[in-house]
Each structure stands twice: as structure tokens, then as C-alpha cells.
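Asks: I'll drop the sequence and a predicted model, then ask my questions.
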Amino acid sequence: MLATTCDSVAQFFRSFRRTTPFPVEILLPGVLILFAWPLLRIWLDDARTAFMVAFVLGMGLRLAMKSRLMIIRTRAHVSGPATVALILLAGPGALGLLILSAEPLLCQRFLSLYFGFAAALYAIDVVDGSYAINRLRWPQPEMRGTDAVLTRVMVIYNLAMVLANEALIHHASQTTWLLYFGLLPLVSNLIRTALVRRVQESYGAGA
């Protein structure tokens, strides 16, 4: 049992070495935050204002760079007007509310809300057995044997991200959290890719 567990863990970590180069939309927002934050702390006397500006810059750039993909995916399932409404609500709408609140804690908790919502969607898929999100996100034929396991893995992954974010909110400074937020797309992509590959190797078609 111990040997099997150690082998599974070793294969999981080996998956990180096979990760493909990251697209620019994953790296650029984090780079912007990492460079903007110390400059903003110098230029702005108020740490709260500096936090909000850095957060909005990073989040706004991330939304702008992902907008085309979001529109394509949404348009494939709903009508044109509904796509516009959903994109505006999930993107500029949510960001506008955070700007109006001018509350760093709300920005931090928004991240927990995002991962919690994702975990809930995957959990619904587990309950009804449709695995719709998994089939939509990984439509490749070789992934079809992974639907049940990968959906459960994604529930655990997103809940773990909620716990990690809440731990940082309670025990780390705003500076540390902001740096974490900037690096999060890179870190989460690494972890998620390794998880998907590990599940595919074990449960995918032809495994």
C-alpha cells in the first residue's frame, strides 16, 4: 500500500516536468502585479489604495486577455444577447462592484467565492452523473474514461484552493496575498495540468 502511494505521488510530481510552455495570458497579469505593487507602494501613501489599484490592474488584464475565449465558449451554448449579458456580468460587472467597494478583503474573498463556485458546479456534476463540465473542458476521446474520477478530483482541487486562500487571508499580509494572487494562474495551471495528466494516465482510454 505504501509503495503504491509513493509511486502515485512520484508520478504526480513527474507530471510537472512535462508541462508545456505557458500561454501569455497566464504569465502577464502576474508579472504586471509583481512589478506594479512595489511602485504603487512608493507612489501612493495609502496601502489600501495601492492594493486596490494593483488588484484591479491584474484582474482587468486577466479578464481582457481571456475575454475572447470566454465569449467563444459561452456563445456555443447560449444566444448572442445572453452571451453579452453573461460576459458583462461575470467580467466588467464583478470588477466594477469590487472597485466600488474599495475593500481589499472583499477582493480577497472574491477569489474564495470563485473557487467555491467552481467546486459546487463540479459537485453537481458528480451528483447528477452528467460530467458535463469535464466533457466540455476536455473533449478529447482519450479523456472519456476519466469523467467520473477527474470531476471528483476537480471538486477536491477547488475546495483546496478555497482553503489555501482563506488561510492566506487570515495569516498573511496583504502584500503576501497580492503576490500569491499574481502567481496564482501559473501555480494553479501547474497543479491542474499535473492532476489531469495523472488521472488520464490511470483512467483514460487505453490506460
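Replies: Yep, that arrived.

Asks: Please count neighbours and contacts with C-alpha atoms only from this point.
Replies: Fine.

Asks: which residues make contact with stretch 70-79 from outside it?
Replies: Applying Cα atoms under 8 Å, 6 or more residues apart in numbering, the external contacts of stretch 70-79 come out as 83-84, 87.

Asks: ignore the last one, stretch 138-148
Replies: 126, 129, 131, 134-135, 199-200, 203-206.

Asks: 6 Å instead?
Replies: Stretch 138-148 has contacts (Cα atoms under 6 Å, 6 or more residues apart in numbering) with 203-205.

Asks: Just the terminal-to-terminal distance for it.
Replies: 13 Å (Cα to Cα, to the nearest Å).

Asks: buried residues in it?
Replies: Residues of stretch 138-148 classed as buried under the neighbour-count rule (16 or more other Cα atoms under 10 Å) are 143-148.

Asks: Centre of the chain to it, how far?
Replies: Distance of stretch 138-148 from the chain centroid (Cα atoms, centre = their mean, to the nearest Å) equals 21 Å.

Asks: And stretch 44-53, by the same measure?
Replies: 25 Å.

Asks: Count the neighbours of residue 184 for me.
Replies: 17 (other Cα atoms under 10 Å).

Asks: check which helix or strand covers it.
Replies: For residue 184, the host element (DSSP states H and E) is helix 174-203.

Asks: buried set for that helix?
Replies: 174, 177-186, 190-201, 203.

Asks: still on that earlier bit, out of the buried residues of stretch 138-148, flag the one nearest to residue 92.
Replies: Lowest distance from residue 92 to the buried residues of stretch 138-148 (Cα to Cα) belongs to residue 147, with 32.5 Å.

Asks: ok, that closest one to residue 139 distance?
Replies: Distance, residue 147 to residue 139, using Cα to Cα: 10 Å.

Asks: The structure to be compared is supplied as follows:
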Amino acid sequence: MHRSPLDLVRLFLSLFQDLPPLSRALYLPGAVLLIGYPVLSVLLGPDHHGQAFATAFLAALAVKIGMGFEGMVKRMLTRYSPTQAVVFALLFAGLPLAVLALADDPLWCQRMQSLFYVVIAGVFLQDLLNGRTATAASFWPHEEMRAHLPNLTRMMVVYNFTFLLLNETMIRIVEPSQWLLFWAVLPIIGHMVLRAMVLTVINLDAGHEA
């Protein structure tokens, strides 16, 4: 079935309607950040703006990683042995926290988010170039999603590089304190966009089969 570009845009936007309730994991880290940063700014004083920023961001990131750690381990278990999965998960979770624990410059925090997108996009891109769908299968393990995995792999490359560009743009055009608000709502934005993109892939695949 042929669809015009306008049809695709309408289909994509329609998928944002009637979204289900959001998980705590999407907004709790942002709440920690938006509460922690002002409190730390007052406690540490105006001369320690960077330290307040980095400490609040570190706390929020720790909450985010902690809430998603079990799911990350489960996805890695689909590709690695139990020992390897735990080691890789601990490295993936602990290394960013260790780096940020030594930082007092907001730019380190902002670029850590960009690095996340680079790593995830790189993993999916490697699968795409090698004709594999293992990473996509770890995110969507259900049998009914198997036929969509090749296009979901392509979609995830686009998704992560798009949000990388968005984050780098925000770093350049807004103040660090304003970027914090962007980061706080970023999981919600990302969840909505990702859900819409996944449904778009499913609908387009169904259209091609019709």
C-alpha cells in the first residue's frame, strides 16, 4: 500500500493520542533533579554552582539507572552469559556515575547524555551493518514483534541519533539551568516519540504485507 509523506506524518502524530499512564521511572529522576538542584544551590552557595549542578544530576542519574537496572540485566541476558551480563551491566551503570562523581562542570553532565545516545545508536548500527537484530530482540522479545525487528533496528539508529542532535542543540542554545528542565522531561518525550515510532513501524509493515 502506497502512503504519501503527508499520510505518514498524520499516522505518526495520531499515535500520540490516548497515551497510557506513564511509569514512575519516566518522571521520578527528573523530579529528583528539579528538587535537588535548587536545594543544593542554596546549601552550597553561589560560588559552587557547578558542584550543585553535578551533584543533583548525579543523584538523578543514580535513581534512573537504579530503576532501570533489572531491565538492563534481563536484556543483556538474552545476548550474554549470566556472569558477562552482570559485569557489563555494572560497568554500563557504574562508569557514568564514577565519572560524574569527579566532575563539577555542568558540561560533563550534559555530554554524558549525548554519550548515552552515541553508545546505544552504535550498538544498533553495528547490528544493522551486520544484518543482525539481536539488540532489537532484547528490547522487543515477544514473538509477534519478530517480523518487525529489522525495521525496528533501523528505527532505533534514527531515534538515538535524532535525540543526540536534539541534546547537542539544547546544550548550545540554552543555559545549563534550563537544560536541567529539558533533561527532566526528556524521558517522557523520548517515551512518547519511541512509542509512536514503534507503532508506525508496525503499521507500515502491516501495510506492506496487505
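Replies: Nice, thanks for sending it over. None of these values were measured; they are calculated from a predicted model.

Asks: Trace residue 54 of structure 1 over to structure 2, please.
Replies: In structure 2, the residue paired with residue 54 of structure 1 is residue 56, using TM-score structural alignment.

Asks: For the helix holding residue 184 of structure 1, grab the matching residue range in structure 2.
Replies: Going by TM-score structural alignment, helix 174-203 of structure 1 lines up with residues 176-205 of structure 2.

Asks: Quick one: residues contacting residue 37 of structure 2.
Replies: Residues in contact with residue 37 of structure 2 (Cα under 6 Å, 6+ apart) are 53, 56.

Asks: And for the one 3 residues further on?
Replies: When contacts are counted by Cα under 6 Å, 6+ apart, residue 40 of structure 2 is found next to residue 52.

Asks: Can you give me the distance of it to residue 8 of structure 2?
Replies: Applying Cα to Cα to residue 40 of structure 2 and residue 8 of structure 2 gives a distance of 46 Å.

Asks: Equivalent analysis for residue 66 of structure 2, please.
Replies: For residue 66 of structure 2, the distance to residue 8 of structure 2 equals 37 Å [Cα to Cα].

Asks: cool, and residue 44 of structure 2?
Replies: Counting by Cα to Cα, the gap from residue 44 of structure 2 to residue 8 of structure 2 is 50 Å.

Asks: before we move on, back to that, quick check: the match of helix 174-203 of structure 1 compared with structure 1, mean distance?
Replies: Superposing on structure 1 and averaging over aligned pairs (mean Cα distance after the TM-score superposition for structure 1), stretch 176-205 of structure 2 comes out at 0.9 Å.

Asks: Which element, helix or strand, includes the nearest residue in space to residue 185 of structure 2 that is not next to it in sequence?
Replies: Of all residues not flanking residue 185 of structure 2 in the chain, residue 30 sits nearest, at 6.6 Å (Cα to Cα, 6 or more residues apart in numbering). Using DSSP H and E, residue 30 of structure 2 falls within helix 24-44.

Asks: Mind reading off the mean deviation between that helix and structure 1?
Replies: Mean deviation for helix 24-44 of structure 2: 1.9 Å (mean Cα distance after the TM-score superposition for structure 1).

Asks: Mind listing residues that contact stretch 193-204 of structure 2?
Replies: Contacts of stretch 193-204 of structure 2 (Cα under 6 Å, 6+ apart): residue 15.

Asks: try 8 Å
Replies: 11-13, 15-16, 148, 151-152, 155, 159.

Asks: Buried ones among the residues you listed?
Replies: Applying 16+ other Cα under 10 Å to those flags 11-12, 15, 148, 151-152, 155, 159 as buried.

Asks: Tell me the one of the residues you listed nearest residue 119 of structure 2?
Replies: Of all these, residue 159 has the smallest distance to residue 119 of structure 2: 12.5 Å, by Cα to Cα.

Asks: In structure 2, what residue corresponds to residue 125 of structure 1?
Replies: Checking TM-score structural alignment: residue 125 of structure 1 goes with residue 127.

Asks: That match: how many residues sit nearby?
Replies: Neighbour number of residue 127 of structure 2 under other Cα under 10 Å is 19.

Asks: What of residue 39 of structure 1?
Replies: Neighbour count of residue 39 of structure 1, defined by other Cα under 10 Å: 13.

Asks: The one 4 residues further on too?
Replies: Residues near residue 43 of structure 1, counting by other Cα under 10 Å, number 10.

Asks: what do you get for residue 80 of structure 1?
Replies: 13.

Asks: distance of it from residue 203 of structure 1?
Replies: Separation of residue 80 of structure 1 from residue 203 of structure 1 (Cα to Cα) stands at 37 Å.

Asks: now residue 191 of structure 1
Replies: 18 Å.
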